[in-house]
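**Q** Generate a structure from the sequence data that follows.
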Amino acid sequence: MIFRQLLEVETCTYSYLLGDEVSKEAILIDSVKKMTDQYIQLLNELDLTLKIVVDTHLHADHITGTGLLSKETGCTIYQGIPARSSGVSKTFQDNDLISAGEINLSAIYTPGHTDDSYCFLLNKVTPYLLFTGDTLLIRGTGRTDFQNGSSRQQYNSIFKKLLTLPESTKVFPGHDYNGMTMSTLKEERLFNPRLQVADCSEYEELMSSLKLTRPRFMDQAIPANLHCGQ
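**A** Coordinates of the predicted model:
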């Protein structure tokens, strides 16, 4: 498998390219519109055909590249239910597989940051690879104070779904603001301060105490992303 992690520096957003070395088909997770030319250049350099673009959720901090990439490459736009964006080609739900060649990503519905948040698990490699979007960050978790967010749902998504996976599972988040690129579920269980809670009520109290600023590009990103960034 071909695997690349790409960083958009202005919003500290990670995108992930997964390519099948035999079929040359690829999946791109959480693209950023302003990086479209870089994605296409990399695809050409690696002799890959982009088959699927997918977002972990409707982003509020950057404009997705799904629409432009579909226009430029002919790839299929996937979005998880509840899908609200016009221009989506195909929807998926919990436990569905998203496949390109021999790459099979299992969709895990993880509401909490937003009500349409998903994580993607690649479990045909050892250790597993888990793409967590904004649900689980490195030493943090996604905010839950807008876009139908819910601290209770996020607690359940993390503790009752993600943390039931093998502790060796590698964690690749949608963002990092401190220079970290990856983690493991074991590390996050041990060292993530937001996971050091006794129960759901304590997690809800912790999240409600956060004093978070409004995302810088929210007014531009959400309307654009409701049309796949177009």
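**Q** make it CA atoms for all contacts and neighbour counts henceforth
**A** Noted.
**Q** need the contact list for the spatially most central residue of the chain.
**A** Most central in the chain under C-alpha atoms, centre = their mean is G133, positioned 2.7 Å from the mean C-alpha point. The neighbours of G133, taking C-alpha atoms under 8 Å, 6 or more residues apart in numbering as the test, are 30, 56-57, 117-119, 172-175.
**Q** now with 7 Å?
**A** Contacts here follow C-alpha atoms under 7 Å, 6 or more residues apart in numbering; on that basis G133 touches 56, 119, 173-174.
**Q** Any chance of TSV for those residues, columns secondary structure, distance to E202 and neighbour count?
**A** Formatted as TSV, those follow (DSSP: H, G, I helix; E, B strand; the rest coil; distance: C-alpha to C-alpha, whole Å; neighbours: other C-alpha atoms under 10 Å):
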residue	secondary structure	distance to E202	neighbour count
T56	coil	26	27
C119	strand	24	27
P173	strand	24	25
G174	coil	25	26
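**Q** Another sequence for comparison is provided below:
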Amino acid sequence: MLFRQLFDEATWTYTYLIADPETNEAILVDPVAEQVERDLRILQELGLTLRYCLETHIHADHITGSGKLREITGCQSIVPANAKAACADRFIQDGEQVQMGSVHIEAIATLGHTDSHMAYLINGTHVLTGDSLFIRGCGRTDFQSGDSGAMFDSVTERLFTLPDDTLVYPGHDYKGETVSTIGEEKQWNPRFAGHNRDSFIDLMSNLKLPNPKKIMEAVPANERCGKVAVSA
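**A** Okay, the predicted model is just below:
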């Protein structure tokens, strides 16, 4: 399996490129509109054909590159079930799988950050956690139908039950960290270690974070696969 972690500095967003070296088929997870040229360059350099763009959720902090990439490459756009994105080619359900040569991707419903969020387990060894679980943190739950109780349940019941050596690759990082493990996060993540469901809900309700700078633009655009509305 070819696995690359790519970074958008402006929004602290990780995009993941995963490919099967035998078929040269590739998938991009959470692509960023401003990085489409970079992603296309890497695909060309590595001789890869983009089959899918896969979203963990409808993002509020950046505009997805999936629409542009679909126009250019003919790839399919896949979003989580119940996401408000009628433009998508496919809606992936909890437990559903995407097979691409030797690459096996399983969707794991991890609600809480939004009401239609998926993590993706790659070949049983790498889990792309989106905005549900960060390295020593987690996504916020105070907008987009967020639910702190659902977040706690998703992380502790769906992610922390994976093997401890499963590699954790988040959707964002704000401190320069790139990878963790399930075992590390169970022991050292301050949002979860030492907390029960009630104390986690209380913690999350008192974060008082500012809204993402691009939320008013990003959410409606991402519901249209990255197409920004043109003002009259």
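**Q** Next one: L18 of the first structure relative to Q220 of the first structure, how far apart?
**A** Counting by C-alpha to C-alpha, to the nearest Å, the gap between L18 of the first structure and Q220 of the first structure amounts to 28 Å.
**Q** need the strands for the second structure, in chain order.
**A** 2-8, 13-20, 25-29, 49-54, 76-80, 90-92, 97-100, 103-109, 118-122, 126-130, 167-170, 180-181 (DSSP state E).
**Q** D198 of the second structure: which of those is closest?
**A** Ranking these by proximity to D198 of the second structure (C-alpha to C-alpha) places strand 103-109 first, at 21.2 Å.
**Q** What lies in contact with stretch 149-163 of the first structure?
**A** With C-alpha under 7 Å, 6+ apart, stretch 149-163 of the first structure has contacts from 110-115, 144, 185, 200, 203-204, 207.
**Q** Quick one, which of these are buried?
**A** Those of the contacts of stretch 149-163 of the first structure that meet the buried threshold are 110-115, 144, 185, 200, 203-204, 207, by 16 or more other C-alpha atoms under 10 Å.
**Q** In TSV, list those residues along with distance to R214 of the first structure.
**A** Formatted as TSV, those follow (distance: C-alpha to C-alpha, whole Å):
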residue	distance to R214 of the first structure
T110	22
P111	20
G112	17
H113	14
T114	15
D115	18
T144	12
L185	28
C200	25
Y203	21
E204	20
M207	15
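**Q** ok, now which ones touch R216 of the first structure?
**A** D61.
**Q** And it, how close does it get to H62 of the first structure?
**A** Here the criterion is C-alpha to C-alpha. By it, R216 of the first structure lies 9 Å from H62 of the first structure.
**Q** Equivalent analysis for S201 of the first structure, please.
**A** Counting by C-alpha to C-alpha, the gap from S201 of the first structure to H62 of the first structure is 31 Å.
**Q** So for those two, which sits in the more crowded spot?
**A** Higher neighbour count among S201 of the first structure and H62: H62, with 28 against 13, using other C-alpha atoms under 10 Å.
**Q** Counting neighbours, what do you get for the nearest residue to the more buried one once chain neighbours are set aside?
**A** Distance criterion C-alpha to C-alpha, 6 or more residues apart in numbering; nearest residue to H62 of the first structure, sequence neighbours excluded, is A221 at 5.3 Å. By other C-alpha under 10 Å, 20 other residues sit near A221 of the first structure.
**Q** Now do the same for A221 of the first structure: its match in the second structure.
**A** Aligned counterpart of A221 of the first structure in the second structure: A218 (TM-score structural alignment).
**Q** Please verify my assumption that L133 of the second structure contacts P170.
**A** Yes: L133 of the second structure lies in contact with P170 (C-alpha atoms under 7 Å); the separation is 6.4 Å.
**Q** Please give me every residue in contact with the closest residue to T76 of the first structure other than its chain neighbours.
**A** Excluding the flanking residues, the one nearest T76 of the first structure by C-alpha to C-alpha, 6+ apart is I52, at 4.8 Å. Residues counted as contacts of I52 of the first structure (C-alpha under 7 Å, 6+ apart) are 26-28, 75-78.
**Q** got these as a markdown table, with neighbour count and distance to Q196 of the first structure columns?
**A** Formatted as a markdown table, the contacts of I52 of the first structure follow (neighbours: other C-alpha atoms under 10 Å; distance: C-alpha to C-alpha, whole Å):
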| residue | neighbour count | distance to Q196 of the first structure |
| --- | --- | --- |
| A26 | 27 | 37 |
| I27 | 26 | 34 |
| L28 | 23 | 32 |
| C75 | 21 | 41 |
| T76 | 21 | 40 |
| I77 | 20 | 37 |
| Y78 | 21 | 34 |
